[in-house]
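give the three-dimensional model of this entry:
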Amino acid sequence: MSDIDTAKSLTGLLNGIAQKAYHNHGEVTEDLLRTELYPDLSPEDFHALHDKMRGLLKSIAMADMDPGQLEAFLTAQMKRQGGGGMSEGQASALSRFWRSQRARVRESLLAQSRWEPGLRGLAWRVDLQTSSGRGPEAAPGGPVALLELELGRPSQVSEYVCLECDEVTVNQVLKKMADIQRSIDTVVHRS
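The predicted model follows:
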């Protein structure tokens, strides 16, 4: 295999590992990658290469390495003695792959770390309540804030929650938000 073919196969392997690990493409299996990219490699040798590249990519992704950190990490890996080290070609392929895929892998890791749906949007308005009850004795109410929250995960359809708050509730929410801001400011100014 020429150096160009080796680099292409290794880049394909890294892409396959990322597709399975970070982008939830379960159809990308180790056997598929071996058959498509390294048909001449024994299953044992391919398994060792696959595990090594998966481990290196995991280390790089979990640390969200910037270019300087990546260069230092790859240099240290190339200097390792024994079977644990890597070749210059492998380091180069990993470096090219990480430069092009860092943002996508980071975004995927962040999405996987969220357990609950996130806030996608917020719409609000203030209305006057026409009455505080039903029937002829109903008195007109005061202003109300109507909030519509759009919640969801990136890969799902949004859900909407509508809230109605009177003036007292809005003031309580604003006070809590001011308390949170003061707490954040205290921590930020302390560090």
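
C-alpha from now on. contacts and neighbour counts both.
Fine.

I'd like to know how many residues surround Ala123.
Ala123: 10 surrounding residues under other Cα atoms under 10 Å.

and the host helix or strand of it, what does it pack onto?
In the assignment (DSSP states H and E), Ala123 maps to strand 118-128. Helices and strands touching strand 118-128, by 3 or more Cα pairs under 8 Å, 6 or more residues apart in numbering; DSSP states H and E, are strand 143-152.

compare with the first, here's sequence two:
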Amino acid sequence: MSHDFKMADDTKNILALLNGIAKRNYYGETDITDEFLKQEIFPSFTDEDFSNLLSKCSSLIKSMVSADMDLNQSEVYLTSQMKKPEGGITENQANAFRKFWKIHKNKIHEAVISHSTWNNTLKHVSWRIDIQSQARHIDQINAPTAIMELQLGPKTTNTQKSEVVRFEMDEAKLGSVLQTMQDIENEVNKYCQQ
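All right, here's what the predicted structure looks like:
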């Protein structure tokens, strides 16, 4: 019996497949195989039909993840997929994707970030401005100084300790750092608009 993507119209089964894909592709549960998913969710499908269904679902999830879609963007995306005459999705399938994305969006986002981070990450930044009231040289009195504190820690939140780095910057150095951050923001914005 041959099935196409539209034949897999049961919201519950599609949702189960999407959950299996997420567990395997984003949460690191490598023991979930294609064969396991087929036998548990769509045992009546041929291997070819299941492979096509799996590929289509994986591709749609990957598009949603790579664009880091919010719920409104995912709604527009799924609606556009429903309107496709060839290779589109049904309303029930779209409902499964909606439910899946609402539940998994943040968790997948965190998993993708965790997989792409190799070293410690910046956990917290705090700062204050101090005015020097005593100094060896008169021109240093009343000069503002930025006191920065960065908390660095492992990408996971287990029992590993965080490291705290403290340093001072004078007005000129602070201005230079702020300009560099502005330059970085401008470059990121240019990249995002392309």
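
related to what we said a few turns ago, what residues does the strand holding Ala123 of the first structure touch?
141-153 (Cα atoms under 8 Å, 6 or more residues apart in numbering).

identify, from the residues you listed, the entry nearest to Asp51 of the first structure.
Each of the contacts of strand 118-128 of the first structure was scored against Asp51 of the first structure by Cα to Cα, and Arg153 proved nearest at 30.7 Å.

return the distance of the closest one relative to Ile180 of the first structure.
25 Å (Cα to Cα, to the nearest Å).

and these two? which has more neighbours close in?
Arg153 (17 against 12).

hey, where'd the helices end up in the second structure?
Counting by DSSP state H, one finds helices in the second structure at the ranges 11-25, 34-41, 47-66, 71-82, 91-115, 171-193.

re earlier: and the contacts of strand 118-128 of the first structure, which of them are buried?
Among the contacts of strand 118-128 of the first structure, those that count as buried by neighbour count (16 or more other Cα atoms under 10 Å) are Val144, Ala145, Leu147, Leu149, Glu150, Leu151, Gly152, Arg153.

Glu44 of the first structure -> the second structure?
Aligning on TM-score structural alignment places Glu44 of the first structure opposite Glu48 in the second structure.

pretty sure Trp127 of the second structure contacts Glu149?
Yes - between Trp127 of the second structure and Glu149 there is a contact at 6.0 Å, judged by Cα atoms under 8 Å.

give the aligned equivalent of Leu74 of the first structure in the second structure.
With TM-score structural alignment as the criterion, Leu74 of the first structure matches Leu78.

residue contacts, the residue nearest to its match when sequence neighbours are not counted?
Excluding the flanking residues, the one nearest Leu78 of the second structure by Cα to Cα, 6 or more residues apart in numbering is Ala94, at 6.0 Å. With contact set as Cα under 8 Å, 6+ apart, Ala94 of the second structure has these partners: Leu78, Thr79, Met82.

per the alignment, Lys62 of the second structure corresponds to what in the first structure?
By TM-score structural alignment, Lys62 of the second structure lines up with Lys58.

give me the residue at the spatial middle of the first structure.
Leu110 (2.3 Å; Cα atoms, centre = their mean).

contact partners for the corresponding residue of the second structure for it?
Taking TM-score structural alignment, the alignment pairs Leu110 of the first structure with Ile113 from the second structure. By Cα under 8 Å, 6+ apart, the contact list for Ile113 of the second structure is empty.

Ile113 of the second structure and Asn119 of the second structure, how far apart?
12 Å.

ditto for Phe97 of the second structure
33 Å.

cool, and Lys38 of the second structure?
37 Å.

neighbour count winner among the two?
Lys38 (18 against 10).

what lines up with that one in the first structure?
For Lys38 of the second structure, the residue aligned by TM-score structural alignment is Arg34.

apart from its chain neighbours, what residue comes closest to that match?
Per Cα to Cα, 6+ apart, closest to Arg34 of the first structure is Phe46, 6.6 Å.
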